[in-house]
Each structure stands twice: as C-alpha cells, then as structure tokens.
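Novice: What would the 3D arrangement of this be:
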Amino acid sequence: MDLRIFTEPQQGASYDDLLAVARTTEEAGFDAFFRSDHYLKMGDVSGDPGPTDAWITLAGLARDTSTIRLGTLVTAATFRLPGPLAISVATVDAMSGGRVELGLGSGWYDDEHHAYGIPFPPLGERFDRLTEQLEVISGLWSTPVGETFTHQGDHYPVTDSPALPKPVQDGGVPIIVGGGGPRRTPRLAARFAAEFNLPFSSLDDTRAAFDRVRGACEDAGRDPETMTLSAAQVLCCGADDAEVARRAEAIGRQPDELRENGAAGTPEQVVERLQAFAELGATRAYLQVLDLSDLDHLRLVAEEVMPHV
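Specialist: Just a heads-up that it's a prediction; the model follows:
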C-alpha cells in the first residue's frame, strides 16, 4: 500500500512549516505529500498565520523537493476557472518534473466562500460546474499539440483554445475524484479519474463506496481494475499508549475515538487498520497529519508501519 502524508494548512501553517513536513515526507520514504485546498480554518484553532494558496505552495514545493509526488485533496471547483487551473497545474507539473496530481471536488465549506468573496452556488449547480470543469481540464490536456479545443458548456464555454501548456508526465496529470456521493460522484470518477478517494469513513461505508465506483466503471465500459482506490484517515500513532495519548491531546482528540475513526494507536494497531482498508481494495492511504510540528510522528510511521502494509 502506498502511504501518503496529507496536511490541512488552513488550520495554521506557513510555507516553511509545509516545507519541513514535505522534506521529512520525502526523506522518510513516503509516496507523496498532499495538502487540502481551503481558505478558512475549521474548529477552535487560531488559523495563524492564515491560509496559503494550494497551487502556489505546491509550486514552491515542486522546486524544493525532488522525488515525492505532490497534489491536492481536493481543490474546490468553486475556487478557480477550469482553463487557468489547467494552466497552473500543468505548470507545476513541469516545475516538479512530472510529480503532480490533481484532486478536484465540488466545494463544500460555505463559510470560507463568504469570508473571501467566492460565490457558493447550490449543491446541484456545484456538481454541474465540477462536471464541466473536469470536461474542460481533461479536454485541454488531451488535445493534440497544434490543434485547438472547443467546449460548448453552460458555465465554462471554451472557444478555439490552443490548449497549452501540456502536463509533462506520461498520460497527463492523474485526476482524483472522491467523496461519498452515491450517484454523481461514482459516475464522475469512472469517466474522468485515475483514482477514487473516500475520506474519513468507516470500513462499511468504504466498502459500499468502492462497490459503487466499480459498478460505475462497468456501466461506463471501463475496467474497474484501472481505477486506483484509496482511503484517507486521520493519523495518530505512538510507540506506546502514553505517546498515542500525547499526540491525541495535541490535536484535541481522544485516543479511543481516534482508534475507532482513524488510523490510530500503536504501530501494530495502525497496520491492522490499514490492512483492513487494503482488504476492501484500497491500494493507497492518505494519512492526515494535524500537528505539523511533530516530525517524529512521520518518522515513526515510516519505520514501524510502512514496512508492514
């Protein structure tokens, strides 16, 4: 199983904080460093020094790292126009030497939209816009060099675009679609995504979501085996119960609750949890790290968990 580190910088992190985590992620041998794409803190934290833009920080990390993959889980379709987003992601892909992945979702956190003047349409329209963004971004990237791309859309019409720049990695930038939506999300994943991700869900809910995505692939005439399935879980690992409790307290959570709802406990317990997701078909796990100052947490997981999953 690929293990990826997943961060939530809107809770309070500077670029230097993210760089320290990304470099530790790389040095420890994890597969990737991902970050959320949010503009407002959640919960009872300060959020200082304030939000950072996902694709600007990933551009910096593209130059400040050399091997790990980089991406968003997930960029909100409400935040950016699809044409400029395709340009930004392709640019960061080139800056990284082909290590970028794009997670794209409909957007859900209304408070951050109000806080920064971003329109927040109703859910149905957000999914319509997400669908069209996926059509535009995929179309721009797949248009042969020297040809133009046109899209007749209700929200993002495109006319005679040169469809440049292109991603540098073979096959283009992998797109990740995720979430627990029972109908439209699986269909979008089957149509556009290299990977389907289900975040912060139980084993039963994960099994049901994976089955829906496999079914959507079959309905679309796609081999379900071509879809990477992944899970995201909050991480709280300690060498013993005392260390687990200390790390849980640092992020304002209870050890027992984390063991039930996340990848938490001793290394053996975290391995057992990840193996349970692997049995459902997950070949990748995103480990949400909430205390970005605790780099020893990453090192422990790399040494005691990674070799066993």
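Novice: can we go C-alpha only for contacts and neighbour counts from here?
Specialist: Noted.
Novice: would you say residue 34 is within a helix?
Specialist: No - counting by DSSP: H, G, I helix; E, B strand; the rest coil, residue 34 is located in no helix; its state is strand.
Novice: Would you agree it is in contact with residue 9?
Specialist: No - counting by CA atoms under 8 Å, residue 34 sits too far from residue 9 to count as a contact (10.3 Å).
Novice: residue ranges of the strands in the stretch 51-200 of the chain, please?
Specialist: Ranges of strands within the stretch 51-200 of the chain are 69-72, 75-76, 100-105, 149-151, 158-161, 175-178, 195-199, based on DSSP state E, counting those that start in this stretch.
Novice: another one to check against the first:
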Amino acid sequence: MRLRIFTEPQQGADYHTLLTVAKATEDLGFDAFYRSDHYLSMGDGDGLPGPTDAWITLAGLARETSRIRLGTLMTAGTFRLPGPLAIQVAQVDAMSGGRVDFGLGSGWYEEEHTAYGIPFPKEKFGRLEEQLAVITGLWQTPPGEKFSYEGTYYTLRDSPALPKPAQSRIPVLIGGFGAKRTPRLTARYADEFNLPFGSLADTERQFGRVRAAAEEAGRAADELVYSNALVACVGRDDAEVARRAAAIGREVSELKENGLAGTPAEVVDKIGQFGELGASRIYLQVLDLSDLDHLELIADQVQAKLS
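Specialist: Have a look, this model is predicted:
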C-alpha cells in the first residue's frame, strides 16, 4: 500500500505553502504529491490568498522536487481545451523528468465557473470522453506522424502531436461513482481508477463495476491500479485527533465513519480494510497545510506499518 498526499489549495494556500508541503511529502517518503483543480473555495472559508492554477503549480514543483510523483485529483475538463492541455501536461512531465500522473474529470462546481467567466456546458461527460481521446491520441502519435480527430465537441486536423511527454505513457486516472459510463471510460483510457471519499461498501461496489468493465473491454482487471481518496485526521491520542478535527471544522465521529481518522493503529487497520478490497494506493486529503507534524506522524506511525 502506497500513501500519497492530496491537497485542496482553493481553500487557502499560496505556492510557497504548497512547495513546503510538497518538499515535506518527498522528505518523509510519501509516494506522491497531488492537488485539486479548483478556482473557488468551498464552505465558509474566505479562500485567502486566492486560488493557484493546478498545472502552473505542478510545473514549479516539478523543478523543486526530485522523486515524488505529481498529479491532480482531478483536472477539470471544463477549464482547458484538450490540445493545449495535452501540451501543458507533456511539458510538466518533461520538466519533472517523467514524474507526472494525469487525473481528468468532467468538472462539476458551477459556482467557480460563474465566478471566473468559464463556460459550464450542460453535456460534460461527452466532452470528457472526447478530451480523453484527443489527449491520449496526441501523446501516443508516433513522432513524425500527424493526429486528426473529428468529434462532436472537438476537431483536430493534421496536428504534429507535439511535444511528447518524457514518459512513454503518462498514467491516466479516472474516478467517481458513476455506475456505467465511468467504468467504461476507465476500462478504455485509464491506468488507475480512484474512488473519492467513498465508504468500504461504496469501494467494493465501484471497484467491482470497474473490474467488470475492464474484462468486458478485453483488459485484465488487474491491469488497473485501484485507489481511494480519503480525508486524513490522525493523532497520537484522542485529544490530538479532536484538535486536528476541530482545526479543519469537522467532527471526529464523522471523520471516523467517512475518512481515515483516529490513532495510527486505527488508521492502519482501516487502510488494511480498503486494501482487502483491492486498493493499493490511498490519497490522504490533508486540509490543514500548516500542520507538518501531522505528515510526520503519518509517515512514522502509519506509512511505516504499511511497507
């Protein structure tokens, strides 16, 4: 089981804060640093100092780190056209020496689109499918050949399909609770399926759907990596757990039910239950980015027990 750190910078974090967390992620032996792709805070916070762009952030971190993988849960498909996005991600992959993972989702938070003048189309899933076809098609086109695509939403003609990523294949992540279309897209395009903030029962059900879709598409179900994203709130004792829960405005009981909360032993046990269902990666949503002691505790008392 590998642990990855997952941040939500739209809630209030500048680049320097993210850099500090990313360096701690690397120094403490975690597998990867991920971030969300949002432009507007959620809940009661003011979001100060304001949003940071996901791929500009990851470009900077690509030059400031050397080992950890870098990625998004998930890049919003509504924010960027697929051709320029393919160029951006390939460039960041090259800047990192081939350490980028690419999570792509349809985009869902209408208020942030309104706040920054971004169109919010009614039909997002069809666009997502075409974006996956275009982006992976551009990356996979052999050098010297051209890429063309004729879709409902996007048309490309005689693209040189450059630049190429540093990796021969950038891992693609797809996630969500969709019962039919999400598993089908995962089976066709993804290397990893991620279930965000789901219970053990949700995980068993959705992993099963994805496995079935992969086999129906002619892929071995075990070709895919299966992962969960869960909020983390770990403390050496109950008092420390309560303090960390209060700092992020959550209740301990709710976090224990819906996330990874409690003492290290409790969290190790629950991670093991997700592992039994097929998860091999856990994305730890860390909401208090100033609490680096939290990361140290997880590294020393949770991650060390999982190796």
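Novice: Turn the strands of the stretch 51-200 of the first structure into TSV, columns for mean neighbour count and distance to residue 261 of the first structure.
Specialist: Listed next are these as TSV, based on neighbours: other CA atoms under 10 Å; distance: least, CA to CA, whole Å:
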stretch	mean neighbour count	distance to residue 261 of the first structure
strand 69-72	25	22
strand 75-76	22	24
strand 100-105	24	23
strand 149-151	17	42
strand 158-161	13	43
strand 175-178	24	18
strand 195-199	23	11
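Novice: Let me have the ones you listed in a markdown table, extended by distance to residue 16 of the first structure.
Specialist: Listed next are the strands of the stretch 51-200 of the first structure as a markdown table, based on distance: least, CA to CA, whole Å:
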| stretch | distance to residue 16 of the first structure |
| --- | --- |
| strand 69-72 | 16 |
| strand 75-76 | 21 |
| strand 100-105 | 20 |
| strand 149-151 | 39 |
| strand 158-161 | 37 |
| strand 175-178 | 26 |
| strand 195-199 | 26 |
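Novice: Residue 211 of the first structure is nearest to which of the ones you listed?
Specialist: strand 195-199 (11.3 Å; CA to CA).
Novice: Where does the closest one end up in the second structure?
Specialist: Taken onto the second structure by TM-score structural alignment, strand 195-199 of the first structure occupies residues 192-196 there.
Novice: mean shift of that stretch relative to the first structure?
Specialist: When the first structure is superposed, stretch 192-196 of the second structure averages 0.3 Å from its matched positions, counting by mean CA distance after the TM-score superposition for the first structure.
Novice: now that stretch: how far from the chain's centre is it?
Specialist: The chain centre lies 8 Å from the centre of stretch 192-196 of the second structure; the measure is CA atoms, centre = their mean, to the nearest Å.
Novice: what's the answer for stretch 191-204 of the second structure, then?
Specialist: Distance, stretch centre to chain centre, for stretch 191-204 of the second structure: 13 Å (CA atoms, centre = their mean).
Novice: Repeat that for stretch 180-197 of the second structure.
Specialist: Offset of stretch 180-197 of the second structure from its chain centre (CA atoms, centre = their mean): 13 Å.
Novice: Kindly check the end-to-end length of that stretch for me.
Specialist: Separation of the first and last residues of stretch 180-197 of the second structure by CA to CA, to the nearest Å is 19 Å.
Novice: now swap in stretch 293-306 of the second structure and tell me
Specialist: 19 Å.
Novice: How about stretch 65-74 of the second structure?
Specialist: Taking CA to CA, the first and last residues of stretch 65-74 of the second structure lie 21 Å apart.
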